[in-house]
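In: sequence and predicted model, in that order:
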Amino acid sequence: MQVKRFFAADMRTAMKLVRDELGADAAIIGNRKVAGGVELTAAIDYQMPAQPAKPNAALEAELRKTQAKIASAHAELSQREEGTVKDRQLFANESLIAPELPASMVAAVPVAKAQPAQAPAPVAAASDTRALDAMRSELNGLRELLEMQLGSFAWSQTQNMRPQQASLWRRLQRMGLPAELARRLLEKVAHVADARKSWRLVLAYLAQGIRTTEQEPLEEGGVIALVGPAGSGKTTTLAKLAARYVLKYGSQNIAIVSMDSFRIGAQEQLKTLGRILNVPVVQVDPGVSLVQTIAPLMKKRVVLIDTAGLPANDPALRLQLESLASRKINARNYLVLAATSQSQVLKAAYHGYKRCGLAGCILTKLDEAGSLGEILALAIGHQLPVAYVTDGPKIPDDIQLPKPHQLVSRAVSLQSDVEPSEDVMAEMFSGLYSGRRAG
């Protein structure tokens, strides 16, 4: 039996190292947190007791071991007894109770209720916190390891028992769709035997999930604000909207308001646009509220507001969103999302800007995107109507009203040419067990 240790920054990387060096038949016989990451102990040709072959015997054994460790950890944490912690991995060699406290007092006086006058109390509290953090870290590692094993097992079962579904899983992964959305789509076509028909149905259901605005925002009129992170294309999109309106209705009933006093050149860019289109451009000055600035412009049929892309922890962002959420303005706020952004960036943008109340979203930079699966999944998952899509720098040509079937067709055309590896598919399946959702 060959036994070897592997060190990596996280559990997923460590599992990949094990599979690359020892193969898929390697057994994980130990894991623990170490400085700078995790340590896995793996063995090849690991002898298991002879028993009737069952497809999930190893999985059930791993589940029982994990449940036993979690139960033991919770029991020790609740008792808060003095002495050496039995499971060093879970508690990182830290005592849950200050060593100065006599053993006879442990059961009678819980650490959490220690009198403020006692000197050991802060030490006990700090030790208890560290032990709790260590336990949480170890449990997270165990959960991540279990999820990887469950994902690998589930993917193997799908390939063996439902090869047609496995083929559809691969195609959806190449489109960049997250695991949870892919699962929901495939559940709807599980009864379809024909492979081509099932694929067409999957795309049809995907298109049905994409919502669009019932009426074009410019046609509806009113105050329209574009919000979103820096670099998403807010100012360029606003310029396209303004030019689109002026070409159709003229420049008499439209105005532009800028709330971006942070980015160098932002005001000059909009002023230049205003001169070209013969549209008034107003800047929100420091110390003046948005309500006061916009009041003289309320007679205009359309007022477009350009906002600053600020970090999520910037206090100015909170004030900006509160202004846009004011009922006195009654603005319709559209989240501008770049199709080139990573999935985590898109999710952070949604959760950061939803506080102002979102009427929908605008998808930009489709011409630069490598895939559309992530951005479509966010719009579907949070039921954000897509108001416009942009696919180039030309003003106002490169902005269109969205059509769901065209977005899906474009997503299919952008799917990766590289067939996903077994590790990638196993990781996709592990996302179903980790509780991650699209958005």
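Out: In hand now; what should we look at?
In: only C-alpha atoms for contact and neighbour calcs from this point on.
Out: Will do.
In: can you give me the helices in the stretch 151-300 of the chain?
Out: Here the stretch 151-300 of the chain has its helices, by DSSP state H, counting those that start in this stretch, at 163-174, 179-188, 195-209, 217-220, 234-249, 266-277, 290-294.
In: list the buried residues in the fourth one.
Out: Within helix 217-220, the residues that count as buried by 16 or more other Cα atoms under 10 Å are 217-218.
In: now do it: everything it contacts.
Out: 224, 241, 245, 302, 387 (Cα atoms under 8 Å, 6 or more residues apart in numbering).
In: the last one in helix, strand or coil?
Out: Same thing as Ala387. Classification of Ala387 by DSSP: H, G, I helix; E, B strand; the rest coil places it in strand.
In: surely it meets Ile362?
Out: Yes. With contact defined as Cα atoms under 8 Å, Ala387 counts as touching Ile362 (5.6 Å).
In: what number of residues lie near the residue nearest to Val281 when sequence neighbours are not counted?
Out: Distances taken as Cα to Cα, 6 or more residues apart in numbering place Ile256 nearest to Val281, at 4.7 Å, with adjacent residues excluded. Residues within reach of Ile256, counting by other Cα atoms under 10 Å, total 26.
In: below is structure B, check it against A:
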Amino acid sequence: MKFENTLTFARELDLHDALKAYRQQFHFPQVNGKDVIYFTGNSLGLQPKRTQKYVDDIMKDWRELAVEGHFHAEKPWWDYHERLAKPLAKVVGAKPQEVSVMNTLTVNLHFLMVSFYRPTQKRFKIICEEKAFPSDQYMLQSQVRFHGLDPSDAIVEVKKREGEHFWRTEDVLKTIDEVKDELALVLIGGVNYYNGQVFAMETITKAGKKAGAMVGWDLAHAVGNVELKLHDWDVDFAAWCSYKYMNSGPGNASGIFVNEKHLGKVDMPRFEGWWGNKKETRFQMKPMFEPIDTADAWQVSNPPVLSLAPYLASLELFDEVGMPALIQKQKKLTAYLEYILLEVGKEAGSVFEIITPEDRGCQLSVFLHGEGRALFDYLMKRGVIVDWREPNVIRLAPAPFYCSYEDIFRFGRILKEGILSK
């Protein structure tokens, strides 16, 4: 499609957008009495309007039923988490029994490392991307030290090439091949938080498995954003947060994936708790753990239903729309945003370097050459909510559920004004 940098064109795209009605399903903050242009769904998604009822239902049940809400609420609390499994499995390309919702992201990565990072004298190395999200770096380093190993020896980082802002798949595969005899685990962020790059997850997983390693993915910026086929790709495990593209609320519950080939094993190394025990014997309080034959076996405590309620509300939206429709719009929105950025750069005499490669989801990360933090501050004051990353990058993520083409056009006008007003 040939894009145009006009309000009429943007509105025409919105008119024919099959998902346009869903914008009204979300609450928008306001700046200067107007709805913001919200491009930070990669950090915290907007609140779905239906969320309030899901939370209120639990508060009502707690008020009226107290402890009996565990079994007699309309959505009983004791199995509340199971309602999330089927719609969430569709989002990540899994079987319902392969997913569960619990804890938070880094907590779950630590729990999963207990099962899937089992270093030996020969195989002990972990491959990750350089400058992974800090929490992942801390998690990996602490896990390696826990096993009595030196992170500088055990952790192998795949680096970007000199002068480039993205990782090359061939470099990841080369690194796997170079350390294959010592490789215990490949664990990479499926979509990089800084540049928005989508890694070749299927290809990398296949190479890691061929080398005899376990393969896991941190999908914090991938889930609800890009196509995932975790089961078909033979991924061993994955974890993700739910508050970015999944719109479940700040710091909310994390999801996990465990491949079905690892399920139902009594001798699986795992930190265990009573909610991972078989439902049939859970309340018999037996002294020995009997793992449920789903990913719920990795749960240790009863589900925090007040946290799960917003997640369930959002997953209802995902189930209505489906990932194929969201991805289709995401690609078009992001392409239009790229076009507008380049057009504004020409008009305003600025150079915007988009460091996000073609393998991407919603996000574009942009170097503001010749500009600075003042431009970011200008955008924020004008109601354009974007994200700043040092040294001179803004991240823009037009989420397809609630962002419009008119948002992108208006962003371009405000961006140009900010540059020319210096």
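Out: Thanks, I have the structure now. Everything numeric in this text was worked out from a predicted model, so none of it was measured.
In: work out the TM-score between the chains.
Out: Put the two chains on top of each other and the TM-score (TM-score structural alignment, normalised by the length of structure 2) is 0.33; 229 aligned residues with a Cα RMSD of 6.9 Å.
In: re the thing from before, show me which of Ala387 and Ile362 of structure 1 is the more surrounded one.
Out: Ile362 (28 against 25).
In: the more buried one: which element?
Out: strand 358-364 (DSSP states H and E).
In: hang on, Ala89 of structure 2 packs against Arg83?
Out: No. With contact defined as Cα under 8 Å, Ala89 of structure 2 does not count as touching Arg83 (11.0 Å).
In: show me which of these two is the more surrounded one.
Out: Each of Ala89 of structure 2 and Arg83 has its neighbours counted (other Cα under 10 Å); Ala89 has more, 21 against 15.
In: quick one: closest of the helices of the stretch 151-300 of structure 1 to Arg12 of structure 1.
Out: Across the helices of the stretch 151-300 of structure 1, Arg12 of structure 1 has its closest neighbour in helix 179-188 (16.7 Å, Cα to Cα).
In: give me the helices and strands touching the closest one, please.
Out: The helices and strands touching helix 179-188 of structure 1, judged by 3 or more Cα pairs under 8 Å, 6 or more residues apart in numbering; DSSP states H and E, are helix 163-174, helix 195-209, helix 422-433.
In: leaving aside the residues next to it on the chain, what's closest to Ile256 of structure 2?
Out: Ala239 (4.4 Å).
In: can you pull the contacts of the one you found?
Out: Applying Cα under 8 Å, 6+ apart, the residues contacting Ala239 of structure 2 are 105, 108-109, 217-220, 254-257.
In: can I get those residues in TSV with secondary structure and distance to Lys332 of structure 2?
Out: Shown next, in TSV, are the contacts of Ala239 of structure 2 (DSSP: H, G, I helix; E, B strand; the rest coil; distance: Cα to Cα, whole Å):
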residue	secondary structure	distance to Lys332 of structure 2
Leu105	helix	30
Asn108	helix	34
Leu109	helix	33
Trp217	strand	26
Asp218	strand	25
Leu219	coil	22
Ala220	coil	22
Ser254	strand	29
Gly255	strand	28
Ile256	strand	29
Phe257	strand	29
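In: can you pull the contacts of Leu203 of structure 1?
Out: Counting by Cα under 8 Å, 6+ apart, Leu203 of structure 1 touches Val408.
In: again, only this time at 10 Å
Out: Contact analysis of Leu203 of structure 1 by Cα atoms under 10 Å, 6 or more residues apart in numbering lists 172, 185, 209, 405, 408-409, 411-412.
In: which element is Lys86 of structure 2 on?
Out: helix 82-92.
In: that helix: what's the following helix or strand?
Out: Next in sequence after helix 82-92 of structure 2, counting helices and strands by DSSP H and E, comes strand 99-102.
In: list the helices and strands that following strand packs on?
Out: Where contact means 3 or more Cα pairs under 10 Å, 6 or more residues apart in numbering; DSSP states H and E, strand 99-102 of structure 2 is packed against helix 82-92, strand 237-240, strand 254-258, helix 305-321.
In: okay, these in CSV with distance to Arg11 of structure 2 next?
Out: Formatted as CSV, these follow (distance: least, Cα to Cα, whole Å):
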stretch, distance to Arg11 of structure 2
helix 82-92, 29
strand 237-240, 34
strand 254-258, 37
helix 305-321, 22
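In: Arg389 of structure 2: which of the ones you listed is closest?
Out: Of all those, strand 237-240 sits nearest to Arg389 of structure 2, with 21.5 Å by Cα to Cα.
In: correct me if wrong: Val282 of structure 1 contacts Ile254.
Out: No. Using Cα atoms under 10 Å, Val282 of structure 1 is not in contact with Ile254, being 11.7 Å away.
In: compare the two (neighbour count), which wins?
Out: The residue with more neighbours, out of Val282 of structure 1 and Ile254, is Ile254; 25 against 19, by other Cα under 10 Å.
In: which residues touch the residue nearest to the more buried one when sequence neighbours are not counted?
Out: In space, and not counting its chain neighbours, Ile254 of structure 1 is closest to Val302: 4.8 Å by Cα to Cα, 6+ apart. Taking Cα under 10 Å, 6+ apart, we find Val302 of structure 1 in contact with 217-224, 242, 245, 252-256.
In: Val302 of structure 1 and Glu144 of structure 1, how far apart?
Out: Distance from Val302 of structure 1 to Glu144 of structure 1, counting by Cα to Cα, to the nearest Å: 51 Å.
In: Lys329 of structure 2 - how many residues pack around it?
Out: Close neighbours of Lys329 of structure 2, defined as other Cα under 10 Å, add up to 22.
In: ok, then the element right after the helix or strand hosting it?
Out: Per DSSP H and E, Lys329 of structure 2 falls inside helix 323-348. Once the chain leaves helix 323-348 of structure 2, the next helix or strand it forms, by DSSP H and E, is strand 351-354.
In: what helices and strands are in contact with the helix or strand hosting Ile126 of structure 2?
Out: Taking DSSP H and E as the criterion, Ile126 of structure 2 maps to strand 125-129. Under the contact criterion of 3+ Cα pairs under 10 Å, 6+ apart, strand 125-129 of structure 2 touches helix 134-146, helix 151-154, strand 155-158, helix 169-178, strand 183-189, strand 214-218.
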